[in-house]
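Novice: Sequence and computational prediction follow.
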Amino acid sequence: MDFEKQRFLHRQLLASSLLQFTTKMFAYTARREYVVGEHHKIICDALMDVIKGRTNKLIINISPRYGKTLLCSQMFIAYGLALNPASKFLHISYSGSLVQENSMAVKDTITSTYFQTLFPEVQIRKNDNTRAKWSTTAGGGEYATSTLGQITGFGAGQAEMTEEELKNIDDFTAQFNPDHFAGAIVIDDPLRPDDALSDNVRESINRRFETTIRNRVNSRKTPIIIIMQRLHEHDLCGYLQEIEPNEWTVVSLPVIKRDEDGTEHALWPFKHTLEELYKIKHASEFVFETQYMQNPTPMEGLMYHVFRTYDALPERRKARMLGNYTDSADTGFDFLCSICFDAHDDGYYVTDVLYTKRPMEFTEPAQANMLKRNKTDICFVESNNGGRSFARNVERLTKEYGNRKTRFVTFTQSKNKQIRIFTRSSEVNNRLVFPSNWEQLWPEFAHDLKAYRKEGYNAHDDAPDAATGIIEKCEEWLNNISDEQIMRDFL
């Protein structure tokens, strides 16, 4: 195959997708293979939707050191210029030196022999070429500045093309850039992690976006892309999703993902295994939830603090009760929450949890099996909203499964849920004891319990409601009824 034919095919390949461009260009410039993770493909697909005009406002949330800057702030800009040398990019980050390094990396890519062989029409203008600002001979380029730095005088993107200009586009542009992508505002980590808890700094960046950054576009079609690790519930991403909930496409990539059956997987095992991720979590849960899981939970206002844990369960024969508390789902949006526990003098040791939104065809046999597996003495079931019917069905199944030990007690919960949770929160925190790996065993339950707030919106209260119920029922049965009476009831 002659050189021109090979060049043509290679040019077509790199222009076909950002992922192809990145893997080939990285291999040439870095002299090593680009290790592609599933998250890289997801990010590239989202950025290709921007190129194709399908997405105008994009948020990508991913943890640090997962390749977001190379992909979004370097290769994406170089790729956009390969498709259209007149593309204009405004690149912003909390650090002026960081964006300038990214700007230089884009220039290094463009001026490389490999890039120039394939896309020779992209030339950097010699008399307009600094670390922070440079232009192409076609009128494109990049301006790199800090979030609070000077921005006036530069606009991202290009004005919409006239009908005459549309008629004159070449075959390459027509095939690979039919929607006439012409640049974007690319914001990479607008907020420094150390400043995330500062209301003044955080809100000044949000105001800066509104007063200056948002308007630095040359066309209403010019896209805005924000790539960052979540740092606070009211960081720039949180703020924008609050005021414009339906306008932003959000790609959130937590480092631990779960299958439908609850099995956990590391997002990018090449970077972190599950074991390594849990070590990071144990070092600082707040940092892990916000920056790694993209789930910013406020440190202030949480109902519960660190729970007690155990590695070895105390002798079960010494337990005062092998119990279960079940709160059946009130609506289709609620979780069924069923908790098995061993009641000892020093606390209630949780042994099993069923926490699911699945239908009764699953939950009833699953509950019956859990009660048999844990040798439960007594099962308390809230009878509100179908709870009594649920209890009858589970009781029938327990007998079918050969469990004639468990006694069912149904009751109507008439007290206000929020007040109950609030007033018994310290006892829940101090009396409930979980297995040391409970967050891995029951991740959704653990999240909803630990993230519950004293005030404000809580998506789900089923976990703290059932945890509170354990305290209430154990107090009622173990403190007000003698051991002899309880034993007579069970015999």
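Specialist: Good, I have the coordinates.

Novice: hey, let's count contacts and neighbours off CA atoms from now on
Specialist: OK.

Novice: Check which helices and strands the longest helix seen in the chain is in contact with.
Specialist: Counting residues, the longest helix in the chain under DSSP state H turns out to be helix 96-111. Applying 3 or more CA pairs under 8 Å, 6 or more residues apart in numbering; DSSP states H and E, we find helix 96-111 packed against helix 76-83, strand 88-93, strand 141-146.

Novice: Give the next helix or strand downstream of the helix or strand containing Gln241.
Specialist: For Gln241, the element it lies in under DSSP states H and E is helix 236-243. Downstream of helix 236-243, the first helix or strand assigned by DSSP H and E is strand 249-253.

Novice: residues of that following strand that come out buried?
Specialist: 249-253 (16 or more other CA atoms under 10 Å).

Novice: what's the angle from that strand to helix 236-243?
Specialist: Computed by axes from the mean of the first three to the mean of the last three CA atoms, to 10 degrees, the angle separating strand 249-253 from helix 236-243 equals 140 degrees.

Novice: Distance from the chain centre to strand 249-253, please.
Specialist: 8 Å (CA atoms, centre = their mean, to the nearest Å).

Novice: Please pull up the helix or strand immediately following it.
Specialist: Toward the C-terminus from strand 249-253 - assigned by DSSP H and E - lies strand 256-258.

Novice: take a look at this one as well, against the first:
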Amino acid sequence: MTSSEPRATPDELRQAVIKAECELDHLFFTRYFFKQRQGIKFRLNWHHFLIADAIQRVIDGQCENLVINVAPGSSKTENAVISFIARGLSLNPNARFLHITSGDDLALLNSQTARDIVQSDEYQALWPLKVADDAKAKKRWNVLVDGKKAGGVYAVSLGGQITGFRAGHMAPGFQGAIILDDIIKADDAYSPAAIKAANRKLLSTVKSRKANPATPVVLIMQRVGENDPTGFIKGGNLPGKWEFLIIPAVIDDAYVATLPERLRSLVISDERDDKGRFSYWPYKEPLGDLLALEAGNGTDPDGKRVSRHVFSS
């Protein structure tokens, strides 16, 4: 006796597998849509798995609030901001994200990139979410559910005005997040006034821009000083339970021993300094370059200013 139901085509089966992998594995989603967008493979390092695992714990409700300290040029924004937003909407089209950075240009670029992913043919083939027609601005956009505005993104600089928007919903399960990415510039590391202003704004934003007290906050940043936003949170100045994921630019065997066992074999430690330390990502950040930066503030290969604090976060 044969079934009257038509069999899935190989392409349909492939799409079903990709969709399942994207919904289960944050790093798979990041890699898949990076390649679709850029036309090249996402270059993997052990720290990408660590960051993706932490983001997944936030989505699963296992981590209430998260701080990720990692150096510039680590693909942190791709993994923990852009993919977090785009994948979060695939998991819950009602999810609302508030994204804040140190400047408008970066906030809008990240928002635009996440929207481009959602509107891409590859994403639409898996999750046919239409972006509202009036969402012309990069600053704020929504997807539609049953023809009505649902989840979406509000992107703004830390000093910008946030009106009529709160992250998350008064509902159970993952409903969105406040995502802060490098909210203070490395150039402000020696400006106590700038750091104090950033911490004050961080406090007021986190308190007033959650639709639900359980809405998670994710802060991704390079360390710029002892009293920077990470230090501010560690000092107990922000409510809620916080977890800290620390990825120094220069690491050693003792640090590697703290990693999940499955990741330790991925760490490359061939080139070491006289203290036995090595680069967290030799392919991208040669040890000699990092040691030169550690000796005094400078800029990384992408031209972004690097604080010495990133080496001992």
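Specialist: That came through, no problem. These numbers were taken from a predicted model, which means no experiment stands behind them.

Novice: Now do the contacts for the alignment partner in structure 1 of Ser120 of structure 2.
Specialist: Alignment note (TM-score structural alignment): Ser120 of structure 2 maps to Ser112 of structure 1. Contacts here follow CA atoms under 8 Å, 6 or more residues apart in numbering; on that basis Ser112 of structure 1 touches Thr29.

Novice: same question, Leu108 of structure 2
Specialist: Counted by CA under 8 Å, 6+ apart, Leu108 of structure 2 has contacts 138-139, 155-156.

Novice: Out of those residues, who's the most crowded?
Specialist: Ala155 (27 neighbours; other CA atoms under 10 Å).

Novice: After alignment, which residue of structure 1 pairs with it?
Specialist: Counting by TM-score structural alignment, Ala155 of structure 2 lines up with Ala144 in structure 1.

Novice: Tell me the residue in structure 2 aligned with Lys52 of structure 1.
Specialist: Using TM-score structural alignment, Lys52 of structure 1 sits opposite Asp60 in structure 2.

Novice: so who does its match touch?
Specialist: 173-174.

Novice: if we go to 10 Å?
Specialist: 54, 173-174 (CA atoms under 10 Å, 6 or more residues apart in numbering).

Novice: Equivalent analysis for Glu364 of structure 1, please.
Specialist: Glu364 of structure 1 makes contact with 370, 390-398, according to CA under 10 Å, 6+ apart.

Novice: on that earlier part again, relative to strand 141-146, how tilted is the longest helix of structure 1?
Specialist: Between helix 96-111 of structure 1 and strand 141-146, the angle comes out at 160 degrees (the same axes, to 10 degrees).

Novice: Can you work out which other helices and strands pack against whatever helix or strand comes next after helix 96-111 of structure 1?
Specialist: Remark: after helix 96-111 of structure 1, the chain's next helix or strand is helix 113-118, criterion DSSP H and E. The contact analysis (3 or more CA pairs under 10 Å, 6 or more residues apart in numbering; DSSP states H and E) places helix 113-118 of structure 1 against helix 3-16, helix 18-30, helix 76-83, helix 96-111.

Novice: hmm, back to that, the match of Ala155 of structure 2 reaches Phe89, doesn't it?
Specialist: Yes - with contact defined as CA atoms under 10 Å, Ala144 of structure 1 counts as touching Phe89 (8.4 Å).

Novice: Residues that sit against both of these two, list them.
Specialist: 133, 186.

Novice: quick one on the thing from earlier: ok, which of the helices and strands packed on helix 96-111 of structure 1 comes nearest Asn295 of structure 1?
Specialist: Nearest to Asn295 of structure 1 among these is strand 88-93 (21.2 Å), distances taken as CA to CA.

Novice: And that closest one against structure 2, how far off on average?
Specialist: Compared with structure 2 after fitting, strand 88-93 of structure 1 deviates on average by 0.3 Å (mean CA distance after the TM-score superposition for structure 1).

Novice: residue range for that strand in structure 2?
Specialist: Counting by TM-score structural alignment, strand 88-93 of structure 1 corresponds to 96-101 in structure 2.

Novice: How far away from the center of its chain is the matching stretch?
Specialist: Distance of stretch 96-101 of structure 2 from the chain centroid (CA atoms, centre = their mean) equals 11 Å.

Novice: Any buried residues in it, and which?
Specialist: Neighbour-count burial for stretch 96-101 of structure 2 [16+ other CA under 10 Å]: 96-101.

Novice: Then stretch 57-65 of structure 1?
Specialist: Buried, per 16+ other CA under 10 Å, within stretch 57-65 of structure 1: 57-63.

Novice: rewinding a little: for ChimeraX, write the selection for the buried entries among the contacts of Asp60 of structure 2.
Specialist: Selection of buried members from these for ChimeraX, criterion 16+ other CA under 10 Å:
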select :54,174
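
Novice: want to throw the contacts of Asp60 of structure 2 into TSV with distance to Ile85 of structure 2 and secondary structure?
Specialist: Formatted as TSV, the contacts of Asp60 of structure 2 follow (distance: CA to CA, whole Å; DSSP: H, G, I helix; E, B strand; the rest coil):
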residue	distance to Ile85 of structure 2	secondary structure
Ala54	15	helix
Gly173	16	coil
Phe174	12	coil
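
Novice: Spell out for me which residue occupies the centre of structure 2.
Specialist: Ala80 (1.4 Å; CA atoms, centre = their mean).

Novice: residues contacting the aligned partner of Asp134 of structure 2 in structure 1?
Specialist: Aligned counterpart of Asp134 of structure 2 in structure 1: Asn127 (TM-score structural alignment). Counting by CA under 10 Å, 6+ apart, Asn127 of structure 1 touches 134-135.

Novice: same thing with Asp188 of structure 2?
Specialist: So Asp188 of structure 2 contacts 194-195, 224-225, 228, 307 (CA under 10 Å, 6+ apart).
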